[in-house]
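1. My questions are about this predicted structure, shown below with the sequence.
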Amino acid sequence: MTNMSIVRFACGSSPRLCRSRTSFMVKSTCQYSATAVEEKANEQSSKYDLVVIGGGSGGLACAKEAAHLGAKVAVLDYVTPSPRGSKWGLGGTCVNVGCIPKKLMHHAALLGEAVHDARAYGWVLPEKAKVMHNWEVLRNAVQDHIKSVNWVTRVELRNKTIDYINGRGYFHSSHVVNAVLNNGKERSLNAEKVLIAVGGRPRYPDIPGALEHCITSDDIFSLARPPGRTLIVGAGYIGLECAGFLNGLGYDATVMVRSVPLRGFDQQIAQLLCGEMEERGVKFLHKCIPTRVEKLENGQLKVTWSNVKDSSLQSDVFDTVLFAVGRRALTKELAVTTAGVHTEKESGKIRTDNEQTNIPHIFAVGDVLHEKPELTPVAIQAGKLLAHRLFNGGSEVMDYHNVATTVFTPLEYGTVGFSEERAVELFGEDKLEVYHAFYKPTEFSVPQRNASRCYIKVICEREKPHKVLGMHFVGPQAGEVIQGFAAAMKCGLTMDLLKTTVGIHPTTAEEFTRVFVTKRSGLDPTPQSCCS
């Protein structure tokens, strides 16, 4: 029997023939064969119909829907700690450092207002008792809720037999995605199709002390200590929302505005919101940009800023400085150029055609997309529809028009459709009719709360049947109010239909059905009575 015969036979069934040098050959070859089989099995197990890079709302929605349709799916998710060391679990920005904790802290601030209103409604509270807030209790409650959502999300992936890999993904080639695991090792995944759903992270300005001493929305919801006197740099919706709930919780809040607040939103509404916040105690530094942040011996932060108009310098001291100056897409970290995917030079975001990139088998959803709404429900809907087109022969595509959203400032702002400025730009002022009205919520009456900025606006075409182009609502529960009207706009809502809709009385939503004053008329839009 030759050595080769011994090898073949020994690998099959008879270890007794393994002797001395021959034995070594047999064992080595058996091990090699076993390793080859294992490698082949690993190679097979690393082949996927869809690899999703990013465990946020859009990526998870697409992954779960694809798995339900029979696709073999892997999800890669890894959170690089913020400069301050904050990190979190599966679920993306919305669950961990966005919509969910923001809404909970906003609600906490509203509860503080409700406590003060309660006396007027007959609730007996100690007259001299000072209502105080405990940051640690709120932070722990918020974080506990987030962790429960993280856990449920992981269980869902397991139940749907989706391979979840806690690793930082990047493109090795257009069909191969590598995952850098926590132990430093790498795992390669072969993908027939790839979905980029990595979202973005907050930007820091390039000034001394910003990275070393300041925080962003990545950090505020898990901040170990009470924020104290806080400077919020940036007046987009994130900055205003953070300033609003911090002020509502009893902390001194200042907002630094470089140009205009709520850029991209209706500017009349933006001014109303800022006026309301100022009246509640939030301070605004207009036309200013920070130039330096220094940490003092007592731990406080000295911020120096420049006035845009005259370049004069000013400074003040704060306990916390929070930057809300925009977000950057995480495409550079993915090495998307290795796969041939094109990105925007300035933002790093990706242009797509129905979520398809310039590489036919690579797709993208969510905040990583260029000039698309950065909203969780948008990413979820786009992800689900994409899964059906890829694995179920579907044809329906995402409609990014008339997507409703709400800014959760102390007085909330719900909107759907065009701002007045954008409508004028697209259609011309002469072709538009703008209906508007101030109103007073019934629940504001007893505690005598200021209702001077509760306001609605409906923008429509001037020609019959007056198609509605935009709706804006400022007041309590704005998100709940605007949601239904968003559905109506998707169905082609006209002003004629809106006027014939019977409202529910007394509600704030009914104000839309009663509006009759146009800006063109010059009539007073303030209410005369609760039923006027």
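-> Yes, it's here. Numbers count the residues shown, from 1 in each chain.
2. Only C-alpha atoms from now on, for both contacts and neighbour counts.
-> Will do.
3. max-length strand in the protein?
-> The strand of greatest length in the chain, counted in residues with DSSP state E as the criterion, is given as strand 186-196.
4. C-terminal to it, which secondary structure element comes first?
-> strand 200-202 (DSSP states H and E).
5. now the longest strand of the chain: how far from the chain's centre is it?
-> 25 Å (C-alpha atoms, centre = their mean, to the nearest Å).
6. do the same with stretch 325-335
-> Chain-centre distance of stretch 325-335: 14 Å, with C-alpha atoms, centre = their mean.
7. what comes into contact with it?
-> Outside of stretch 325-335, the residues within contact range by C-alpha atoms under 8 Å, 6 or more residues apart in numbering are 169-171, 198-205, 233-236, 343, 347-349, 367-368.
8. before we move on, what about stretch 299-308?
-> Counting by C-alpha under 8 Å, 6+ apart, the neighbours of stretch 299-308 from elsewhere in the structure are 213, 258, 287-296, 312-321.
9. Now do the buried residues in it.
-> Judged by neighbour count using 16 or more other C-alpha atoms under 10 Å, the buried positions of stretch 299-308 are 300-307.
10. Stretch 135-144 too?
-> If you call a residue buried by 16+ other C-alpha under 10 Å, then stretch 135-144 has these buried ones: 135, 138-139, 142-143.
11. One more: stretch 189-203?
-> With the criterion 16+ other C-alpha under 10 Å, stretch 189-203 contains buried residues 189-191, 193-202.
12. Check which helix or strand the residue nearest in space to the middle of the chain maps to.
-> The centroid of the chain falls nearest to C94 when counting by C-alpha atoms, centre = their mean (4.7 Å). Assignment of secondary structure by DSSP H and E places C94 within helix 92-97.
13. who does that helix touch, helix- and strand-wise?
-> helix 99-120, helix 135-159, helix 217-220 (3 or more C-alpha pairs under 8 Å, 6 or more residues apart in numbering; DSSP states H and E).
14. Put this next to the previous one:
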Amino acid sequence: MAALCRGRHRWKRTNCLYVLARNLTGKFDYDLVVIGGGSGGLACSKEAAQLGQKVAVLDYVEPSVRGTKWGLGGTCVNVGCIPKKLMHQTALLGTAVKDAKKYGWQIPGPVCHDWATMAEAVQNHVRSLNWGHRVQLQDKVKYLNIKGSLVNEHTVKGLTKAGKETILTAKNIVIATGGRPKYPANIPGAMEHGITSDDIFWLKKSPGKTLVVGASYVALECAGFLTGIGLDTTVMVRSIALRGFDQQMAGLVTDYMEAYGTKFAWKCVPQRVDKLSSGALQVTWTDTKTGSEHKDTYDSVLWAVGRAPETKALGLDKLGLQLNKETGKVVLGADESTSVPNIYAFGDIGEGRPELTPTAIKAGKLLARRLAGQSTELMNYDNVPTTVFTPLEYGCVGLSEEEAEKRHGKDSIEHVGYRTTTNTLLASAPSLKFVFLPPQVVCERGGDQRILGLHFTGPNAGEVTQGFALGFQCGATYSHLLQTVGIHPTCAEEVVKVNITKRSGLDATVTGC
């Protein structure tokens, strides 16, 4: 290959490797190059540009196994938070319409849903966000729709869809490539016939009768809105639901989903997926409780069995950059530094980091400020709030009861507002209502009883949890909670009324004001 000259740098081909020959000035093309145009990468690049840095951001979407692709903005904008919340809201609207009849609204004919109309509205909104991100980068950040990989601690090689190479050099490089859904290994037909969350939001046609395999928040959220718009939906659970979340609250979520109409195949493991001549997908699975084998047919099989970091194509192994061998994620310092100088990473690809958009955005902005010499502030990953947008929404901040016991010891914590009769919860509830379920507060047993974790289920759980998350930053205690006057009648007021401990043995079920 002929030597490639770009500006101040000359590249030569030697033993199939590029060797950089910089001139005596030692200058770089950019102060910062960001690989990854998701929410975090864009936040980092825009913040750096505002601080006077010369910045380039590289973003390239590798189509999913099913061929789905999208524009600038990453997982959250295209195949995560935004389309998920819109489809969740679609399901809630349908539920509200059905409930409206009971309060006097005259709605002629049966209530039914049209997938194509919803899909068009959701996808058009996402495209408008893609365009908005492009506009925001204009005249501030150089946007390159190319796949980036690392050559050394100051050099990035970009590859276009057509195979054309571009070389960029930078004082600092940031990796913010996020993650993608995984397919299960060793299950015949899984990849050939299944879809993932990378596909569900861009389907033009209804997925029809759907089997969702997995019990993560992604699995339950997708199953929830599919049920809500009237589709026959089953969730296949290998072990437990919402691993890593408070398990009593996870039980409330799945209890409600079953009452809502979602079917659950507990303790079941899929064995194979076959496509029949009719076009239907026949799934064979094993019930691990009995060892028996079962089969059923579905129109779609959605795999939600975890996500993998997008690090394999970055050339990190050639640089000796340290990864966690088990997860494939990048090992990071408190300042988002990697084991290689001048290379940083944050977001979903970081080992031990929450896989949440707001944390990536905040971490990216703080990193940009530090690299520009404007700040020394580090990202605080403690007490990050989040919400699971299932039919009965679940918001939380801080530790689960299980994690609090592990860190502080069972005798050192108090669990307030627990529930003892979860299996009878809402058994007769046909739809989402303003039901009063006791929130869960986990706090220290002694001293000021500092709150360690707060868990809330109910309508608008995210809005409720966001407010209480501020209290965590201010060192909220159980006493502070009891001194707070609630707003009546609201679901949020139940948080400030919790007063029955698990240790007392009494039932904390809320029966009225």
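-> Looks like it arrived, so ask away. Nothing here was measured: the structure is a model prediction, and the numbers come from that model.
15. Quick one: the buried residues of stretch 299-308 of structure 1 as TSV, columns for secondary structure and distance to G70 of structure 1 too.
-> What follows is these, written out as TSV (DSSP: H, G, I helix; E, B strand; the rest coil; distance: C-alpha to C-alpha, whole Å):
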residue	secondary structure	distance to G70 of structure 1
Q300	coil	55
L301	strand	54
K302	strand	57
V303	strand	55
T304	strand	57
W305	strand	56
S306	strand	57
N307	strand	58
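16. re the thing from before, quick one, which of the helices and strands packed on helix 92-97 of structure 1 is nearest to S395 of structure 1?
-> Nearest to S395 of structure 1 among those is helix 135-159 (25.8 Å), distances taken as C-alpha to C-alpha.
17. quick one on the thing from earlier: ChimeraX command to pick out the buried ones of the contacts of stretch 325-335 of structure 1?
-> Written as a ChimeraX command, the selection of buried residues from the contacts of stretch 325-335 of structure 1, which uses 16+ other C-alpha under 10 Å, is:
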select :169,170,171,198,199,200,201,202,204,205,233,234,235,236,343,348,349,367,368
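18. Tell me if I'm right that T320 of structure 1 and P226 touch.
-> No - using C-alpha atoms under 8 Å, T320 of structure 1 is not in contact with P226, being 9.2 Å away.
19. hmm, back to that, from the buried residues of stretch 135-144 of structure 1, which is closest to F427 of structure 1?
-> Closest to F427 of structure 1 out of those is V142 (44.5 Å), distances taken as C-alpha to C-alpha.
20. if I line the two up, what does that closest one land on in structure 2?
-> In structure 2, the position corresponding to V142 of structure 1 is occupied by V122, as judged by TM-score structural alignment.
21. How about the contacts made by its match?
-> If a contact means C-alpha under 8 Å, 6+ apart, then V122 of structure 2 has 83, 86-87 as its contacts.
22. In contact with R389 of structure 1: list those residues for me.
-> 395-396.
23. Name the helix or strand for the alignment partner in structure 2 of it, please.
-> When structure 2 is aligned by TM-score structural alignment, the residue opposite R389 of structure 1 is R370. R370 of structure 2 belongs to helix 357-371 when assigned by DSSP H and E.
24. Give me the mean deviation of that helix from structure 1.
-> When structure 1 is superposed, helix 357-371 of structure 2 averages 0.4 Å from its matched positions, counting by mean C-alpha distance after the TM-score superposition for structure 1.
25. so where in structure 1 does the next helix or strand along the chain from that helix end up aligned?
-> Helices and strands here follow DSSP H and E; after helix 357-371 of structure 2, the next one along the chain is strand 386-388. Under TM-score structural alignment, the match for strand 386-388 of structure 2 in structure 1 covers residues 405-407.
26. who touches that stretch?
-> Residues beyond stretch 405-407 of structure 1 that count as contacts (C-alpha under 8 Å, 6+ apart) turn out to be 237, 241, 375, 412-416, 478-479.
27. same thing with stretch 321-339 of structure 2?
-> Under C-alpha under 8 Å, 6+ apart, the answer for stretch 321-339 of structure 2 is 308-309, 311, 320, 340, 343-346, 349-351, 367, 378-379.
28. tell me which residues in that stretch are buried?
-> For stretch 321-339 of structure 2, the buried set under the neighbour-count rule, 16+ other C-alpha under 10 Å, comprises 321-323, 328-332, 335-339.
29. Pick out the most distant pair among those residues.
-> Once C-alpha to C-alpha is applied, these give G328 and D335 as the farthest pair, at 19.6 Å.
30. Need the buried ones from the contacts of stretch 321-339 of structure 2 selected in PyMOL.
-> Written as a PyMOL command, the selection of buried residues from those, which uses 16+ other C-alpha under 10 Å, is:
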select buried, resi 308+309+311+343+344+345+346+349+350+351+367+379
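31. Alignment lookup: G163 of structure 2 to structure 1.
-> Aligned partner of G163 of structure 2 by TM-score structural alignment: G184.
32. Next, its match: secondary structure please.
-> When the structure is reduced to helix, strand and coil (DSSP: H, G, I helix; E, B strand; the rest coil), G184 of structure 1 reads as coil.
33. do you know how far it is from P227 of structure 1?
-> 35 Å (C-alpha to C-alpha, to the nearest Å).
34. Counting neighbours, go ahead and name the busier of these two.
-> Comparing G184 of structure 1 with P227 by other C-alpha atoms under 10 Å, the one with more neighbours is P227, at 19 against 9.
35. was I right about that one contacting D319?
-> Yes - the pair P227 of structure 1 and D319 qualifies as a contact (C-alpha under 8 Å) at a distance of 6.5 Å.
36. Mean deviation, the helix or strand harbouring C222 of structure 2 versus structure 1?
-> When elements are defined using DSSP H and E, C222 of structure 2 is found to belong to helix 217-228. Once the two are superposed, helix 217-228 of structure 2 sits an average of 0.2 Å from its aligned residues in structure 1 (mean C-alpha distance after the TM-score superposition for structure 1).
37. Which stretch of structure 1 lines up against that helix?
-> Alignment of helix 217-228 of structure 2 against structure 1: residues 237-248, by TM-score structural alignment.
38. what comes into contact with that stretch?
-> The set of residues external to stretch 237-248 of structure 1 that reach it, using C-alpha under 8 Å, 6+ apart, is 102, 105-106, 108-110, 112-113, 217, 232-234, 252-255, 262, 277, 280-282, 323-324, 407-410.
39. so P270 of structure 2 is in which element?
-> With DSSP H and E as the criterion, P270 of structure 2 is inside strand 268-275.
40. do the same with C44 of structure 2
-> Under the criterion of DSSP H and E, C44 of structure 2 resides in helix 39-50.
41. Repeat that for R407 of structure 2.
-> With elements taken from DSSP H and E, the one containing R407 of structure 2 is helix 401-408.
42. just the buried residues of stretch 299-308 of structure 1 now: which is nearest D266 of structure 1?
-> Taking C-alpha to C-alpha as the measure, D266 of structure 1 lies nearest N307 of the buried residues of stretch 299-308 of structure 1, at 25.0 Å.
43. No further questions, thank you.
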